[in-house]
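In: Below are the sequence and a predicted model for it; my questions follow.
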Amino acid sequence: MRDATLPRFAVAMLLSLAGCTMGPDFHPPVAALPPVWAGLPAATTAQTPDWWRAFGDPTLDALEARAMAANLDLAAARERLAAARIARGAVAAAGQPTLTGTAGYSRDRIGTQGAAALAAPILGLAPQTGTPAKGVDFDLYSLGVGARWEIDLWGRQRRETEAAGAEVAAGAAATDGVALAVAAEVARTYLQLRGLHAEQRFAASALALADRALAIARMLHARGLRSALEVAQDEEDRARLIADRVELDRRTAALARALAVLVGGDPDHAVIAPAATLPAFAIGPTPARLPSETARRRPDIVEAEARLHAATARIGVAQADFYPRIDLTGLFSFDVLRLADLGWDARNTSVGPALTLPIFAGGRLQRQLDLRRSEERAAALAYRATVLAAWREIDDAVADVRAAAAQATAAAADLARRRAVETMATARFARGDIAAAAVIDAQTHRIEAEAALMRRRLAAALAQVQLHRALGG
């Protein structure tokens, strides 16, 4: 009765030890964020993966789709995520039993001296009495299969799998972060390019007015009604407009190349054509109360939390290295001198546990544990720094959205005044009360006001893009 109880007790002890897991368990940190970001004029919103559709621009939607499919930075991030998943699978496989097959052949020789002389009689290879001793050559054939499984007594393999899973989560968040950055950069570049297209149209209109003004100035100068200095000033204004237009063309071409690369194309491949009309830069609704949970889902915060999780799990791996490892091994093989002898009687078997206990490692294990704890503290600091950076970015983006909206409203009011002045100037010119130069001047100011409003609306749209990026989508 006692002999039967001891094995059961030993098995129960092994099973209970196999449920142990060394190291601290991970608990998600509490992000130090304000409860809400308040003070904006619209209703609460949540993160959306296709936030750029709020601009209502089919061309932008198509560019975003191309970028999500062909952007090289995003493709590289997806490959890194795939590698992390493969690594997780490899770590999980390391905890499974292994089965290996072996087969071999060797041509051996037993000499006449040393241990070989003792083995010869056992193998039936000893020389006959009175015969001089000499070496013996023979063949050895072997065939077998071996198995091995490490019992995870201290949770070392479980912690390794946990860390690998956290690395996959970090890789997924990093991929989401790259996708968000690419989407925001495509939207920003596209909007800026549309803005430059509008600037080119305004520049062409301003240059046409400058040509008219210069023609009138030259005519008046020929009649002695305007000085050469005034004509020279008009010529200088026209030359400045031409130089500005050249710079606009350069900037437009540079942005077009940047946009082509972002969507996975060649730099010299045009992805959009200048619009026939001025862009509206529709501005989507802005959230009035942004809960902190929204910011906590930012890809960089999710990634930092996952990195902290992985670092915490690796502490358990380092602690488990201090404790013994038990491997269960088994071997079943055949060894024969002649293939004709291969049979059941040639079998060899070996089954049993093997224990490995670290006794002295020169302090390596303790240093490894100290390193893992240091990495965990560094990951915690990196997480807090990421949260604070997110807080600042969201505050800045919210302030920029509010300021841009106010500036766009002021620019619209100024344009209305400029148009009213132009209308009055045109009416007075028709009655003969003022000269054509006054009308041209009013038209120039109106074009400048239209350009200013376009820039303000562009700034408001770009602020919306930055807000979505700061919120994580």
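Out: That came through fine.
In: Going by C-alpha atoms from here, please, whenever you check contacts or count neighbours.
Out: Noted.
In: Against which helices or strands is the helix or strand containing His309 packed?
Out: Element membership for His309, per DSSP states H and E: helix 299-320. Judged by 3 or more C-alpha pairs under 8 Å, 6 or more residues apart in numbering; DSSP states H and E, helix 299-320 is in contact with helix 156-222, helix 364-431.
In: looking at the ones you listed, which is buried most?
Out: The highest mean neighbour count among the helices and strands packed on helix 299-320, using mean count of other C-alpha atoms under 10 Å, belongs to helix 156-222: a mean of 21.
In: Check the offset of the helix or strand just after that helix from the chain's centre.
Out: Proceeding N to C from helix 156-222, the next assigned helix or strand is helix 228-262, under DSSP H and E. Computed by C-alpha atoms, centre = their mean, to the nearest Å, the chain-centroid distance of helix 228-262 equals 38 Å.
In: for helix 228-262, packing partners?
Out: Looks like helix 228-262 contacts helix 156-222 (3+ C-alpha pairs under 8 Å, 6+ apart).
In: got the angle for the helix it packs on vs helix 299-320?
Out: Here helix 156-222 runs at an angle of 160 degrees relative to helix 299-320 (axes from the mean of the first three to the mean of the last three C-alpha atoms, to 10 degrees).
In: Use this one as the comparison:
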Amino acid sequence: MKQFNKMKLPVLVFVGLALSACSSMDEVPNANIQFSPVWEYLPQREGAINIEKEWWKTFESPQLTQLVEAAQQKNSDVVIARERVRQAELQMKIANASLFPSLSLSASSGERRSKTEGSDWIATDSTAAGVSASYELDLWGGVMANRHAAKSNYKSTVFTNEAVRLSISASVATSWFNYLALQERTLTAQKNVEIAERIQRIVDSLYRNGAATAADVAVQKTNLLSQQNALLPLQLQLDQTRAAIAVLEGEVPQAFQLANEKFSDVKIPALSAGTPADVVTRRPDVAAAEAQLQASSANVYAARTALLPGLQLSGNAGKSASELFSLNPALNTTGWSLSLAQTIFAGGRVANQVRISKSRQVELLEQYRKVVLTALQETDDALNRVNITQRQEANQQAILQQASRSLKLNEDRYREGSVDLQTLLDSQRSYFQAQDALVQQRLARLRATVDLYRALGGGWEK
């Protein structure tokens, strides 16, 4: 029993060292971030974060749903990120292979000829086959540290993949809303051309009856041509946006078509942001940075163990005979060895590798801190823009109503001769600008909502 206890003590010590190594490798250095209890720009609705995983469906746009789901399968960045996850998983499996001994098989057969001065050649035949095994004992936890680093890197890649998917989904949503807004702005410009044509007919009629001058006709004709010309850049932007969506979808732009939907039918959902501390636990980019920091802790530990001696156990067995391609009769051999190796001098290579690992950890700690601070800033900014753009849209709606009323009144007054042509043209210009500004204001509100979804993690959970 006493002998057993003597043997058990080193085992317990080794297990204790291994467990302490695991805890130190999983530990993430403190980024020293003091979270505020509330957001600087609180929305009107408060409460816990509750975001659907397929958040794009809350806009109630069938075409948007199809675009996002297709992009998550075929977008080039998504495919690249998915393959990187696969590569990281294979790297983790390679690291886990260190748990098992390495086995090698060898076989050879050949002839050797030799002669001395004045004698004939003497041929010596030989055939041998053998198997050998070696296993590095993880005395200090270095191998385990490498496994932990590979696992953390794999987790980081998985989280980065989710961040890419979220980013692409948000880009698709923003591009689709841009496309719908440009369609609406084009329609508004076409209606403005129709108004200009109606005014042109009024001016022509008044000119024929001597109530308008040739200068009035020329001024209105210039206005009409200007309104027609304003359609061209909108059409160009519409085509460019369609092509950009095609690239996001992984499709050829030249043959890509989109369904028709009304911009006004898109719903704008209400969101709650929770607290700042909640957000950083729900963003995949923050989780990816945290996993990289965990990997750096394991790498520092592994680099330190390289300063310590290594213990390797190996064994071999084989057969050999003095005949070509024959092991009968054969000489059987077996053997084993336990070797201890300690690097005495390597020109500072190992020590400098430890310093590099520590510096890398400091770098990743600051990177993690930066990602968290950026997440807080993006969320506050999106909350502010959602609030401001909602109020601006309501104000712009009131402006449009007044501009529409002014245009109608001035058209009637111009027919009666109560106002001049310039007053009527100013009213038309104000009405057109108010219509166009309302579309752009609603687009800004939609984009702010998409940015808020992205800032809140898009329903992702670790």
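Out: Cool, the structure landed. Keep in mind it's a predicted model, so treat the numbers as computed, not measured.
In: coming back round to it: relative to structure 2, what is the average displacement of the helix holding His309 of structure 1?
Out: Mean deviation of helix 299-320 of structure 1 relative to structure 2 after superposition (mean C-alpha distance after the TM-score superposition for structure 1): 0.9 Å.
In: what's that helix aligned against in structure 2?
Out: Using TM-score structural alignment, helix 299-320 of structure 1 lines up with residues 284-305 of structure 2.
In: rewinding a little: would JSON lines of the helices and strands packed on helix 299-320 of structure 1 with distance to Asp345 of structure 1 be doable?
Out: Converted to JSON lines, those look like this (distance: least, C-alpha to C-alpha, whole Å):
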{"stretch": "helix 156-222", "distance to Asp345 of structure 1": "39"}
{"stretch": "helix 364-431", "distance to Asp345 of structure 1": "47"}
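In: wait, which of those is closest to Ser333 of structure 1?
Out: Nearest to Ser333 of structure 1 among those is helix 156-222; the distance by C-alpha to C-alpha comes to 29.7 Å.
In: Show me what that closest one is packed up against.
Out: helix 58-70, helix 72-94, helix 228-262, helix 299-320, helix 436-471.
In: corresponding residue for Val143 of structure 2 in structure 1?
Out: In structure 1, Val143 of structure 2 lands on Gln157 (TM-score structural alignment).
In: mean per-residue distance, the lengthiest strand in structure 2 to structure 1?
Out: The longest strand of structure 2 (DSSP state E) is strand 122-137. Once fitted to structure 1, strand 122-137 of structure 2 is off its aligned match by 1.0 Å on average (mean C-alpha distance after the TM-score superposition for structure 1).
In: again with stretch 175-184 of structure 2
Out: Mean deviation for stretch 175-184 of structure 2: 0.3 Å (mean C-alpha distance after the TM-score superposition for structure 1).
In: show me the contacts for the most centrally placed residue in structure 2.
Out: Structure 2 has Val164 as the residue nearest its centroid, 2.3 Å off, counting by C-alpha atoms, centre = their mean. Applying C-alpha atoms under 8 Å, 6 or more residues apart in numbering, we find Val164 of structure 2 in contact with 77-78, 81.
In: neighbours around Ala341 of structure 2, how many?
Out: 10 (other C-alpha atoms under 10 Å).
In: check contacts around it.
Out: Per C-alpha under 8 Å, 6+ apart, neighbours of Ala341 of structure 2: 309-311.
In: Looking at structure 1, name the residue matched to it.
Out: Using TM-score structural alignment, Ala341 of structure 2 pairs with Thr356 in structure 1.
In: Then Gln91 of structure 2?
Out: Going residue by residue (TM-score structural alignment), Gln91 of structure 2 aligns to Ala87.
In: Provide a list of residues in contact with the residue lying closest to its match once chain neighbours are set aside.
Out: Distances taken as C-alpha to C-alpha, 6 or more residues apart in numbering put Ala164 closest to Ala87 of structure 1, at 7.0 Å, once the chain neighbours are dropped. Ala164 of structure 1 makes contacts with 84, 87-88, 91, 310, as judged by C-alpha under 8 Å, 6+ apart.
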